[in-house]
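J.: Sequence first, predicted coordinates after that:
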Amino acid sequence: MDSIFHEKQEGSLCAQHCLNNLLQGEYFTPVDLSSIAQQLDEEERIRMAEGGVGSEEYRTFLQQPSGNMDDSGFFSIQVISNALRVWGLELILFNKTKLSDGSGGFLH
C-alpha cells in the first residue's frame, strides 16, 4: 500500500466516510447508502404488514420517518452492517456491559 486513503468528513455523512476509510477507497456514496436504507425500510414495512395493514400499529409505523436514514446524512447501524456484507464483512457489536450469554460483550 503506497498511501492510506482518508475521506474527510463532509456534513453528517459519518457512515459513508467510516465505510470508505475502513475499506480504503471511495466505495459508498450517499445514494448507495440511501438505497440500502430504503430496502431495509421496505423489509420492515412488509414485516409490519404481516400483523394486518388495518392495525393501529401498522398505521402508526407508516406515519413515522425512516429509522434507517434521514435528510441530515444519518444512516443506521443496520445500513452500515448491510453495506459491509457486500464485501463479505460482518459487523460485530461491542457493549461495555457484560451480556447475559457470557460472551463478555461481543455479539456474534
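T.: Yes, it's here. Numbering: from 1, shown residues only.
J.: Could you use CA atoms for every contact and neighbour count after this?
T.: Fine.
J.: What ranges does this structure have for its helices?
T.: 14-23, 30-49, 56-63, 77-85 (DSSP state H).
J.: His6 is nearest to which of the ones you listed?
T.: Closest approach to His6 among the helices of the chain is made by helix 14-23 (5.5 Å; C-alpha to C-alpha).
J.: From the contact counts, what lies against the closest one?
T.: Counting contacts by 3 or more C-alpha pairs under 8 Å, 6 or more residues apart in numbering; DSSP states H and E, helix 14-23 is packed against helix 77-85.
J.: Quote the end-to-end distance of stretch 22-39.
T.: 23 Å (C-alpha to C-alpha, to the nearest Å).
J.: do stretch 88-96 as well
T.: Start-to-end, stretch 88-96 (C-alpha to C-alpha) is 26 Å.
J.: okay, pairing it with this:
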Amino acid sequence: MDSIFHEKQEGSLCAQHCLNNLLQGEYFTPVDLSSIAHQLDEEERMRMAEGGMASEEYRTFLQQPSGNMDDSGFFSIQVISNALRVWGLELILFNSPEYQRLMINPINEKAFICNYKEHWFTIRKLGQQWFNLNSLLTGPELISDTYLALFLAQLQQEGYSIFVIRGNLPECEAEQILGIMRVHQQQRPRLIGEDEAQTMRLKTQRIIKHILTN
C-alpha cells in the first residue's frame, strides 16, 4: 500500500487531490488548475461578447463570479475535464442512461471520479485491485471486485455524479508493483479527523465522570 500515491485533503483542494490521486503523482497544483479555469472564463467571455459588448446579457455575465472556480479552491467539472484532456483522458457520465445501456461491468473500467456537494474523489484500479482514493480518508481503501458495483450504486443513491475515465493513464509505481502482487488490508482507513474526534470524546467523558464522582 506504501507504493500508492494518496494526497490527503488540504483546504478545499479536493479537485487537485482527485486528479493527482487518479494520475498517481503531483501532476497538478492549484496554480495549474486556476490557469485552466481562467482560460475557460475567458473563452466564455469571448462567446458572450459575440452578442454585443453593450448588451445586458454581457454586462450581467461580467458581474457574475466565475463558474469554473471560487476562492475556496473548488474547481468545476469543465476544469477537471480540460486537465485530463492534457493526458489524452476523457470523462463519460456513468450515471447516464446511454452508458448504463452498454451494460459494462464496472470492474472492466480503469477508474472513476465522483462528485457530490463540491467534493471530488477518485476510485482507481491498480494492478488487479480497486482502491478508494478519497482525500478525506487517512489512506487508500481497498475495494473488492464484488463490492465495487455496490459501492458505486450506493454513491448514486446518495446523489453523487460518477464519471468513467477513458484513455491510457500514465505509468506509475503502484501499477507496476500491484501488477505482480496483491495486497490485503486488515484495517480500513478512517476519515481524517475521526481519530482526533474519538480521542476528544473519550477525554470529555472522563472529565464528566471525574466531576460526577467527586
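T.: On my side now, so go ahead. Given the structure is predicted, the values throughout are model-derived calculations rather than measurements.
J.: tm score of chain vs chain?
T.: Once superposed, the chains reach a TM-score of 0.87 (TM-score structural alignment, normalised by the length of structure 1), with 102 aligned residues with a C-alpha RMSD of 1.9 Å.
J.: ok, the closest residue to Leu91 of structure 1 other than its chain neighbours - how many residues close by?
T.: Counting by C-alpha to C-alpha, 6 or more residues apart in numbering, Ser81 is the residue found nearest to Leu91 of structure 1 once chain neighbours are left out, at 5.6 Å. Ser81 of structure 1: 16 surrounding residues under other C-alpha atoms under 10 Å.
J.: can you map out the strands along structure 2?
T.: Here structure 2 has its strands, by DSSP state E, at 90-93, 111-116, 119-126, 129-132, 141-143, 161-166.
J.: Next, the buried residues of the first one.
T.: It refers to strand 90-93 of structure 2. For strand 90-93 of structure 2, a neighbour-count test (16 or more other C-alpha atoms under 10 Å) marks 90-91, 93 as buried.
J.: ok, the residue nearest the centre of structure 1 - contacts?
T.: Residue closest to the mean C-alpha point of structure 1, counted by C-alpha atoms, centre = their mean, is Val79 at 1.9 Å. Applying C-alpha atoms under 8 Å, 6 or more residues apart in numbering to Val79 of structure 1 gives the contacts 33, 36-37, 40, 68.
J.: same question, Ser72 of structure 2
T.: With C-alpha under 8 Å, 6+ apart, Ser72 of structure 2 has these contacts: 11-13.
J.: Go again with 7 Å.
T.: Ser72 of structure 2 is in contact with Ser12, counting by C-alpha atoms under 7 Å, 6 or more residues apart in numbering.
J.: what separates it from Val79 of structure 2, distance-wise?
T.: For Ser72 of structure 2, the distance to Val79 of structure 2 - C-alpha to C-alpha - is 15 Å.
J.: hang on, the earlier thing: would you mind saying which of the strands of structure 2 lies nearest Phe28 of structure 2?
T.: When these are compared by C-alpha to C-alpha, strand 119-126 sits nearest Phe28 of structure 2, at 14.5 Å.
J.: Could you give the residue range in structure 1 aligned to the closest one?
T.: Alignment note (TM-score structural alignment): strand 119-126 of structure 2 is unmatched in structure 1.
J.: In space, what's closest to Ile36 of structure 1 - neighbours in sequence excluded?
T.: Per C-alpha to C-alpha, 6+ apart, closest to Ile36 of structure 1 is Val79, 6.1 Å.
J.: my read: Lys96 of structure 1 touches Phe106, true?
T.: No. Look at Lys96 of structure 1 against Phe106 with C-alpha atoms under 7 Å: they stay out of range, at 9.2 Å.
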